[in-house]
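>>> Next input, structure requested:
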Amino acid sequence: MLVLSMLLAACVDSQSEPADPAPAYQPELIIYCENGVVAPIYEISQFFEARYNCKVTIQNGNVRNLTSMIHLSNKGDLFIPDTNYGFSLLRHLQPDIIRDSLYIGTNRLVYIVPKSNPEKFDGQIESVSQRQFAVIIANPETSSLGLKTKEILKNRAIYAEVINNIMTLSVDSRGLIRSIDNGEATLAIDWLSSYYYNSNRERVDTIHFLPPIPESDIYASVLNTSEKPGLAQTFLAVLSSPVAVDIFKAHGIKKKRSGLIITSLSSTQNDTINEDNRIR
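Model prediction:
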C-alpha cells in the first residue's frame, strides 16, 4: 500500500508539471550569395537574426550554381552576386524574377602572391603571361570572378597566353588562395574581399594592378519568389545601415555612392552605372 501511494503521488506530481512551451515561430529568409561577398553577409545576417527574431539561411557558391538553384527551386528571398553578371544570368532563366535592388559597395580585383612576394611579381598585367609564374584563375564559365578576370586579360590581349600557361581553373574564388598557400601556384587573381576572409591575410599577400583597373559594384536584390517580401525588404535596408557599412569595409568592400534602392537592373551582361546610381 505504501509503494502504491508513492506511485500515485508521483503520477499526480508529473501530471501537474506544466509542459514545455512550444518553440516560438521564427520567419526565415533564404539568401543566395556568391563567394566574394558571403563573409560580410554572414556577419550581417547574425546581427539581423538577433534584431528581428528570425532565421537567415545562406546558400553560397559560384554564380552558375546559385542561379540554377533559384530557378529549379523557385524559392528564395534575396540574391547577392559578386557582379551584375549574376543578374543577367538569372534573368535569362527567369525574366521577371528580380525586384528591388540596392547598391551595397564596391569590390576590386587584386593579385594574390605568396607571403613577401618571393618571385617579385611587379603588378603589371602583361607579366601575368610570363611562364615563370604558376598562375591560377577562376573559371569564367562558372563564376563572376572568372568572367571579370577574363575580361581584364582579354583587354590586354593576353588571355590566351595565360590559359595556355595554367594547369587548371578554379571553379570559384575559394580554391585560389588555398592554391597559393599550399604551393600549387604562385600567382592568382581574386577579389580583395577574399584576402580579408578569416586568416587569409596571414597566409598570402596582395599586389595592386598596374595600371589600375575598374572596380566592381555589388548589388543585392529581392526576388519575386520571396515568401516574406516585407522581411526581405527590411534586410535590404539593413545592408545600407552604418552597422553593415562597417562590416563591408572590414572585408575590403567600400561604399562609394549612396545606397539607393532601384526597381530594375539592365538585362545586358555589360551593365554600367551612371552618376545618379541608376543602371542604364
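
>>> only C-alpha atoms for contact and neighbour calcs from this point on.
OK.

>>> Helices of the stretch 101-250 of the chain, start to end?
Counting by DSSP state H, counting those that start in this stretch, the segments of the stretch 101-250 of the chain that form helices are 144-155, 159-165, 174-181, 192-195, 200-203, 229-238, 242-250.

>>> Now the residue nearest to the spatial centre of the chain. Nearest residue, chain neighbours left out?
For the chain, V37 is the residue whose C-alpha lies nearest the centre (Cα atoms, centre = their mean; 2.9 Å). Using Cα to Cα, 6 or more residues apart in numbering and skipping the chain neighbours, the partner closest in space to V37 is D82 (6.5 Å).

>>> how deep is that neighbour tucked in, by neighbour count?
By other Cα atoms under 10 Å, the residues close to D82 number 27.

>>> For it, list the residues it contacts.
34-37, 144-145, 218-219 (Cα atoms under 8 Å, 6 or more residues apart in numbering).

>>> Which of those ranks first by neighbour count?
Ranked by neighbour count (other Cα under 10 Å), the contacts of D82 have G36 at the top, with 31 neighbours.

>>> Just the element for the closest residue to that residue other than its chain neighbours, please.
Spatial nearest neighbour of G36, chain neighbours left out: D82 (5.8 Å); criterion: Cα to Cα, 6+ apart. In this structure, D82 sits in neither a helix nor a strand according to DSSP states H and E.

>>> And D82, how close does it get to P242?
21 Å (Cα to Cα, to the nearest Å).

>>> I'd like the helices of the stretch 101-250 of the chain as TSV, with distance to K115 appended.
Output for those, formatted as TSV (distance: least, Cα to Cα, whole Å):
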stretch	distance to K115
helix 144-155	22
helix 159-165	22
helix 174-181	9
helix 192-195	12
helix 200-203	6
helix 229-238	36
helix 242-250	21
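
>>> So which residues of the chain form strands?
Using DSSP state E, the strands of the chain run over 28-34, 55-61, 78-80, 98-107, 109-114, 135-138, 169-170, 187-191, 204-207, 216-223, 261-262.

>>> Another for comparison:
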Amino acid sequence: MFLLRRIIIILLLLSFYSSVNAKEKEELLFYIGITMIKPVEELAHKFEKQYNCKIKILQGGSQDLYESIKMSKIGDIYLPGSVIYRYRNLIDGLLLDGKFVGFNKLALVVKKGNPKNIKASLLELTNEKLRVVLGNEHSGSIGNASKKVLRANNLYKKAMLNTSFLAPDSRNLTKVIIENKADLVLNWYATTFWNENKDFVQALELDDKYSNKSKLVFNLLATSKNKDLSRKFLNFASSEEGRKVFYKYGFLNDKDLKEFDKVSF
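Model prediction:
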C-alpha cells in the first residue's frame, strides 16, 4: 500500500516536472506533511501574488513524502511533521537550508463534547472500554511521534494491544473520530484547528513532557532547480507574517512567539 502511494506521488511529480518545462512562469514544488497543509496553503497563495510564481503542493505522510523525494529527485521544499528528518538527512544529503516555523505537539483527540468523559492522560490509550486508533509509524510523522512518547512512558505495548487498527496519517486519525469508528486517537494538536474538523472533534491537551513537542522546519531540497526563489519562501514563512499564520493554526503560542528567534535545530 505504501509503495503504491509512492508510485502515484512520483507519477504526479513527473507530470509536474514536464509542465514546469513547458511554462515560463517560475514554479516551485513543495512536499508538505498533512498536518501543516493549512498554514502552508495560506502562505503559498500570498507568496504567489508577491513573486508572480506558481506553487504546487504535494501533501501526505512525512515518511512517504521523504521516500518520494529520494526516488524522484524532484522538488524544492519539504516540511515534515518532525525535525527528525533533518537527522536522517545526514546520510541522504537531500536537505539543505532550514527555517524553523513552529511546533507540532501531540494531543488526545475525541469527539466534540467528549461524550465518553475521557481524561487528558496517555493511560486512556490502554483503556479496554475505549475504541483506540493510533498512527502508523511507517507512513507518517504522527506514528513515529506516538511510538516515541508511548515507549518513553512504558505504554507502547499496552496501547498497541488495545488499538483497533493503525491509521496512515493525521488526516485519517481525525476521520475515524468523525465517522465514529473510534472513541480516542493520539494525533497532532493543530488538526483540531482546521475548519472542517473543529465542529466535530476536540483536543485534550497533554502536558509538554507528554506531548512530544517537535520543531517544525522548512527544508530547502538539494533537488531544487530554483534555490533563490525557494530561499525567499523560507524567509517569508519564518517572518513576522509567517509566524502569525502558524500561530493562527495552533503551531505557536504566545510563549513560543516570544522565544521564536532563540530556537535552534
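
>>> give the contact list for the residue nearest to the centre of the first structure.
By Cα under 8 Å, 6+ apart, the neighbours of V37 of the first structure are 80-82, 193.

>>> Now which of those would you call buried?
Buried members of the contacts of V37 of the first structure, scored by 16 or more other Cα atoms under 10 Å, are 80-82, 193.

>>> just curious, which of those is nearest to I163 of the first structure?
D82 (22.6 Å; Cα to Cα).

>>> Give me the number of neighbouring residues for the corresponding residue of the second structure for S241 of the first structure.
Using TM-score structural alignment, the equivalent of S241 of the first structure in the second structure is S239. By the criterion of other Cα under 10 Å, S239 of the second structure has 13 neighbours.

>>> What's the match for L12 of the second structure in the first structure?
For L12 of the second structure, no residue is aligned by TM-score structural alignment.

>>> Quickly find the element holding L12 of the second structure.
Here L12 of the second structure is assigned to helix 2-21, by DSSP H and E.

>>> and that helix, which residues are buried?
Quick answer for helix 2-21 of the second structure (16+ other Cα under 10 Å): 6, 9-10, 13, 16-17, 20.

>>> Remind me what it packs against, helices and strands.
helix 62-72 (3 or more Cα pairs under 8 Å, 6 or more residues apart in numbering; DSSP states H and E).

>>> distance from the helix it packs on to the first structure after superposition?
Once superposed with the first structure, the aligned residues differ from helix 62-72 of the second structure by a mean of 1.3 Å; criterion: mean Cα distance after the TM-score superposition for the first structure.

>>> Give me the residues contacting that helix.
2, 5-7, 9-10, 13, 31-34, 59, 75, 79-81, 94, 138-141.

>>> who's in contact with the closest residue to F79 of the first structure other than its chain neighbours?
Excluding its sequence neighbours, the residue lying closest to F79 of the first structure (Cα to Cα, 6+ apart) is Y32, at 4.8 Å. Counting by Cα under 8 Å, 6+ apart, Y32 of the first structure touches 58-60, 66, 70, 76, 78-81.

>>> N136 of the second structure now?
142-144, 166-169.

>>> For those residues, could you give me CSV that also reports distance to K49 of the second structure?
Formatted as CSV, the contacts of N136 of the second structure follow (distance: Cα to Cα, whole Å):
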residue, distance to K49 of the second structure
I142, 32
G143, 36
N144, 36
L166, 40
A167, 36
P168, 34
D169, 31
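
>>> Make a markdown table out of the contacts of V37 of the first structure and add distance to F235 of the first structure.
Converted to a markdown table, the contacts of V37 of the first structure look like this (distance: Cα to Cα, whole Å):
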| residue | distance to F235 of the first structure |
| --- | --- |
| I80 | 12 |
| P81 | 16 |
| D82 | 18 |
| S193 | 21 |
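
>>> which one among the residues you listed gets closest to P211 of the first structure?
S193 (20.1 Å).

>>> Grab the nearest non-local neighbour of the equivalent of the closest one over in the second structure.
When the second structure is aligned by TM-score structural alignment, S193 of the first structure is paired with A190. Distances taken as Cα to Cα, 6+ apart place G250 nearest to A190 of the second structure, at 5.0 Å, with adjacent residues excluded.

>>> wait, that neighbour sits on F193?
Yes - assessed by Cα atoms under 8 Å, G250 of the second structure is found in contact with F193 at 6.7 Å.

>>> Counting neighbours, go ahead and name the busier of those two.
Comparing G250 of the second structure with F193 by other Cα under 10 Å, the one with more neighbours is G250, at 21 against 18.

>>> ok so, going back, relative to V162 of the first structure, how far out is the residue nearest to V37 of the first structure?
Counting by Cα to Cα, the gap from D82 of the first structure to V162 of the first structure is 23 Å.

>>> hmm, back to that, which member of the buried residues of helix 2-21 of the second structure is positioned nearest V176 of the second structure?
V176 of the second structure lies nearest to R6 out of those, by Cα to Cα, at 23.2 Å.

>>> what sits against the closest one?
Taking Cα under 8 Å, 6+ apart, one finds 64-65, 67-68 in contact with R6 of the second structure.

>>> Out of the residues you listed, grab the one that's most surrounded.
Neighbour-wise, these (other Cα under 10 Å) top out at L65, 26 neighbours.

>>> Map T163 of the second structure across to the first structure for me.
By TM-score structural alignment, T163 of the second structure lines up with I166.

>>> Check whether that match really touches A134, as I assumed.
Yes - the criterion here is Cα under 8 Å, and I166 of the first structure meets it with A134 at 6.7 Å.

>>> If I take the helix holding L12 of the second structure and strand 54-60, what angle do their directions form?
If you take axes from the mean of the first three to the mean of the last three Cα atoms, to 10 degrees, helix 2-21 of the second structure sits at 180 degrees to strand 54-60.

>>> can you give me the angle helix 2-21 of the second structure makes with strand 27-33?
Using the same axes, to 10 degrees: helix 2-21 of the second structure against strand 27-33 is 160 degrees.
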